[in-house]
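Colleague: next input, structure requested:
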Amino acid sequence: MAQIDGLPPLSDVIRTHELSAKKSLGQNFLLDLNLTAKIARQAGDLSGCDVLEVGPGPGGLTRGLLAEGARRVLAIEKDARCLPALDEIAQAYPGQLLVINGDALDVDPLAHLTPPIRVAANLPYNVGTELLVRWLTPKAWPPFWQSLTLMFQREVANRIVATPGSKAYGRLAVLAQWRSDPRIVMELPPEAFVPAPKVHSAVVHLDALPTPRFDADPAKLSRVVATAFNQRRKMLRSALKGMAPDIEDRLLAAGLKPTERAEQVPLEGFCALARQF
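Modeller: Below is the predicted model of the structure:
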C-alpha cells in the first residue's frame, strides 16, 4: 500500500522532514497507508468531487484521497514544517493538490473549491469540535459540503451519534442529527497513531440532509439546546427559566414535560420548543 503513488512510506517522510508531532497543535499522525486509504473510501465516491482536508500533517490521508480519485484536494495545514512533505505529494499529483499554510478557522474554503465538495480529515484534536459545529451551523442550508468524514476521539464520536436518554446525548448530537445523518464507520486504537494518544479514535461520516428533519429557526434552536444542556441535571423548567417567564407554558405547548431533563428530550422536542420562541 505504501507504493500506491510512487512516494516513500510515511515513516520515511516523517524521518526525512523531521516531523515529530506537536501536542500543542493536537497532532497525532497516521502512518499506515492501508488505514488512510480505508478512511478515504469511507468518504464515498470521490471522482468528480473536490475535497477539503484540515490538518493533513505529513499527508497520509491526502495521499489516500488522491489515490481514491478525488478531483482536487484543498489541504489546510497550520504547521509549516509539513509543507515540504505535502509539496512532494503535489508534485506527484500535478494540479490536484492545493496546500494552504494557515488556520482552518480563518480560511474560506469556497474560494478554492468547486462543488460538489466533500470534507475528509483526521482533525486536530484541539479544533475538531469547533470546526464540526461551524460546518453544521451555516447561515444557509444545504451547506457547501455533501458529506463530512471526520476523525475524532471516540468519546466525541459517541456524542455525535448519541440518542436521548444516554449520558453522551447533548448539544452535539442535536445539531448533528437535525441537519445530517451521522454514523460511526470506523474505530481505531491508540497504537494506530504516532505518537499514540491515550484514547481510542473513531471516524464519523455525516451526510448532509437536503432540509432539516424538523422545522426550527437555527439560532433559536441552538440557544434552547445550549441553555438546556448547560444545566443538564436540572429539570427543564429550572434550566430554561431565564429564557422566558412563562417557560412552563411554552414547554407544555411544545409537548414537553417541565419536569423532564434535557437528556430526555428528543430532537423533535427541541425543535418544537424552539418554535415556541
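Colleague: every contact and neighbour count from this point should use C-alpha atoms.
Modeller: Will do.
Colleague: what's the lengthiest helix in the chain packed up against?
Modeller: Of all segments of type helix in the chain, defined using DSSP state H, the longest is helix 218-230. Judged by 3 or more CA pairs under 8 Å, 6 or more residues apart in numbering; DSSP states H and E, helix 218-230 is in contact with helix 171-179, helix 236-239, helix 267-275.
Colleague: Glu88: what secondary structure?
Modeller: Look at Glu88: counting by DSSP: H, G, I helix; E, B strand; the rest coil, its state is helix.
Colleague: please apply the same query to the one 10 residues further on.
Modeller: At Leu98, secondary structure determined by three-state DSSP is strand.
Colleague: report the contact partners of it.
Modeller: By CA atoms under 8 Å, 6 or more residues apart in numbering, the contact set of Leu98 is 72-75, 90.
Colleague: Leu188 too?
Modeller: Applying CA under 8 Å, 6+ apart, we find Leu188 in contact with 200-202.
Colleague: same question for Val119.
Modeller: When contacts are counted by CA under 8 Å, 6+ apart, Val119 touches 43, 51-53, 145-150.
Colleague: kindly report the same for Leu209.
Modeller: Leu209 is in contact with 142, 179-181, counting by CA under 8 Å, 6+ apart.
Colleague: just checking, Val99 touches Arg72?
Modeller: No - counting by CA atoms under 8 Å, Val99 stays clear of Arg72, with 10.9 Å between them.
Colleague: looking at the two now, which is surrounded by more residues?
Modeller: Arg72 (24 against 16; other CA atoms under 10 Å).
Colleague: state the distance from that one to Arg118.
Modeller: Separation of Arg72 from Arg118 (CA to CA, to the nearest Å): 10 Å.
Colleague: shared neighbours of the two, anything?
Modeller: By CA under 8 Å, 6+ apart, the residues touching both Arg72 and Arg118 are 49-51.
Colleague: out of the residues you listed, list just those in strands.
Modeller: Among the shared contacts of Arg72 and Arg118, the ones falling in strands (DSSP state E) are 50-51.
Colleague: neighbour-wise, give me the winner out of the shared contacts of Arg72 and Arg118.
Modeller: Highest count within these by other CA under 10 Å belongs to Val51, 31 neighbours.
Colleague: so it touches Ala121, yeah?
Modeller: No - Val51 lies out of contact with Ala121 (CA under 8 Å); the separation is 9.5 Å.
Colleague: now do the contacts for Ile160.
Modeller: Per CA under 8 Å, 6+ apart, neighbours of Ile160: 169, 172-173, 176-177, 182.
Colleague: would you do the same for the sequence below? I want to compare the two.
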Amino acid sequence: MATLPPIRDVIARHGLSASKALGQNFLLDEQLLDRIAAIPGPLRGKPVLEIGPGPGGLTRALLRAGAQVTAIEMDRRCLPALAELDEAFPGQLRVIEGNALDIDPATLFDEPYAIVANLPYNVGTALFTGWLSGEDWPPQWASLTLMFQHEVAQRITSNPGTSAYGRLAVLAQWRSSAKLAMKVHRSAFTPPPKVMSAIVHVTPAAMPEGVSARVLERVTEAAFGQRRKMLRQSLKALPGAVDALDTLRIDPSRRAETLSIGEFVAIARELTRG
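Modeller: The predicted structure follows:
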C-alpha cells in the first residue's frame, strides 16, 4: 500500500484553500475517512464514483479500500494533488475534469457502481434528487453514500409526522432504503462549516407497480409546496388528485406531513391510471 503524506501537507504544498463558491470543506482525519469509505461495504475491485474529491482525502481512503475510483472534479487547482494519487495507486484512479451536474454517470460505467462523496454543499441536493429520479428502476448505481448538512440528512431519512418530513423523504424512501449512517462534527472539516454534517446511505429497493415516478413527484411537489394547507387545497390544482383522495378514503382535511409514503404512492398510482 502506498505511503502518502498527511492531507494537510498536500493542501499546503499545493497552496489549496477551500472555495466557498464551490461549496468546499476539506476532511483531513484519515481514520474518519476510512470509516466513511467502509460504509458501502467491501469495495475491493469495485467501481466507485466520487464527486468533488478536492485534494483527495476521501479518494485516498477509497483507493486504500481497493476501489476503482472515477472522480469528477471541476476545481483545476486540485488536479495536481489528484495526479499524485494516480501515481501512488496505479490503475485505480480516473479523474474527469468537469461539472458533475453536466455529466451522466451512466456514460462512465458499464456495470453497477457505488457513489461515495463528500458532496459540495451548493449542489448536493440537486445531484441527489437527480440520481433518485426517472422512470428507469433499479438504477445503475448500487448504493449512495453521501455527506450532507445534518439538516438535509434528517430531511432525507425522516418519518411521517415529523417537521423534517417532506419531498426529499418520499423521493428517497418510496423505492429505496435510506438511513443516517454517521454524524460528522463540524470540527472535522477545514474550514469548519457553520453546521453539523451527516452521512446518508441509500440502497435501491423494489419499485411499487403501476406508479409513474414523475406523477409521484408532481403529487409531492403540490402537497408539500403548500404543506400548511389541507390536502383538499394543496392538491386541487393537480387534476384528479382530490378525487383520488376520495377513492382511497384519505381524509382531505389532513396535511401532507401526516401522509405515509405508501399513501403518496397510492395517490400517484390512481393518477397514473387516469
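Colleague: in the first structure, what residue corresponds to Pro53 of the second structure?
Modeller: Aligning on TM-score structural alignment places Pro53 of the second structure opposite Pro56 in the first structure.
Colleague: distance of that match relative to Cys82 of the first structure?
Modeller: For Pro56 of the first structure, the distance to Cys82 of the first structure - CA to CA - is 8 Å.
Colleague: between the two, which one's more packed in?
Modeller: Pro56 (28 against 21).
Colleague: Leu252 of the first structure corresponds to which position in the second structure?
Modeller: Using TM-score structural alignment, Leu252 of the first structure sits opposite Asp246 in the second structure.
Colleague: correction: the previous question concerned Asp87 of the first structure.
Modeller: When the second structure is aligned by TM-score structural alignment, Asp87 of the first structure is paired with Ala83.
Colleague: quick one: contacts for its match?
Modeller: Contacts for Ala83 of the second structure (CA under 8 Å, 6+ apart) come out as none.
Colleague: tell me where the first structure has strands.
Modeller: Using DSSP E, the strands of the first structure run over 29-30, 50-54, 72-77, 97-101, 117-122, 147-153, 180-188, 193-194, 201-208.
Colleague: residues in the second structure aligned with the fourth one?
Modeller: Going back to what we said before, that points to strand 97-101 of the first structure. Counting by TM-score structural alignment, strand 97-101 of the first structure pairs with residues 93-97 of the second structure.
Colleague: re the thing from before, mark which of the contacts of Leu98 of the first structure are buried, thanks.
Modeller: The neighbour count (16 or more other CA atoms under 10 Å) marks 72-75, 90 as buried among those.
Colleague: need those residues in CSV (columns: distance to Ala272 of the first structure).
Modeller: Output for these, formatted as CSV (distance: CA to CA, whole Å):
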residue, distance to Ala272 of the first structure
Arg72, 41
Val73, 40
Leu74, 39
Ala75, 39
Ala90, 49
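Colleague: quick check, nearest of those residues to Arg159 of the first structure?
Modeller: Of all those, Ala75 has the smallest distance to Arg159 of the first structure: 26.5 Å, by CA to CA.
Colleague: roughly how far apart are the aligned residue in the second structure for the closest one and Pro55 of the second structure?
Modeller: Alignment note: Ala75 of the first structure maps to Ala71 in the second structure; criterion TM-score structural alignment. Per CA to CA, Ala71 of the second structure is found 11 Å from Pro55 of the second structure.
Colleague: do the same with Leu82 of the second structure
Modeller: Applying CA to CA to Leu82 of the second structure and Pro55 of the second structure gives a distance of 6 Å.
Colleague: now Asn118 of the second structure
Modeller: Plainly put, Asn118 of the second structure is 12 Å away from Pro55 of the second structure if you go by CA to CA.
Colleague: of those two, who's got more company?
Modeller: Higher neighbour count among Asn118 of the second structure and Pro55: Pro55, with 30 against 26, using other CA under 10 Å.
Colleague: how about the contacts made by the residue mapped onto Asp5 of the first structure from the second structure?
Modeller: Taking TM-score structural alignment, Asp5 of the first structure has Ala2 as its aligned residue in the second structure. Residues in contact with Ala2 of the second structure, defined by CA under 8 Å, 6+ apart, are 88-89.
Colleague: how far away is the residue nearest to Ala196 of the first structure when sequence neighbours are not counted from Asn158 of the first structure?
Modeller: Leaving aside its sequence neighbours, Ala196 of the first structure sits nearest to Pro190 (CA to CA, 6 or more residues apart in numbering; 4.9 Å). With distances taken as CA to CA, Pro190 of the first structure is found 16 Å from Asn158 of the first structure.
Colleague: count the residues that sit near Leu61 of the first structure.
Modeller: Leu61 of the first structure has 28 nearby residues by other CA under 10 Å.
Colleague: could you find the closest non-adjacent residue to it?
Modeller: Thr36 (4.8 Å).
Colleague: looking for the alignment partner of that neighbour in the second structure.
Modeller: Thr36 of the first structure maps onto Leu33 in the second structure, by TM-score structural alignment.
Colleague: Ala67 of the second structure and Pro239 of the second structure: what is the separation?
Modeller: Between Ala67 of the second structure and Pro239 of the second structure the distance is 48 Å, computed by CA to CA.
Colleague: looking at the two, which one has more neighbours?
Modeller: Using other CA under 10 Å as the criterion, Ala67 of the second structure and Pro239 rank with Ala67 on top: 23 against 11.
Colleague: and the aligned partner of Ser201 of the first structure in the second structure, what does it touch?
Modeller: When the second structure is aligned by TM-score structural alignment, Ser201 of the first structure is paired with Ser197. Taking CA under 8 Å, 6+ apart, we find Ser197 of the second structure in contact with 147-151, 153, 183-186.
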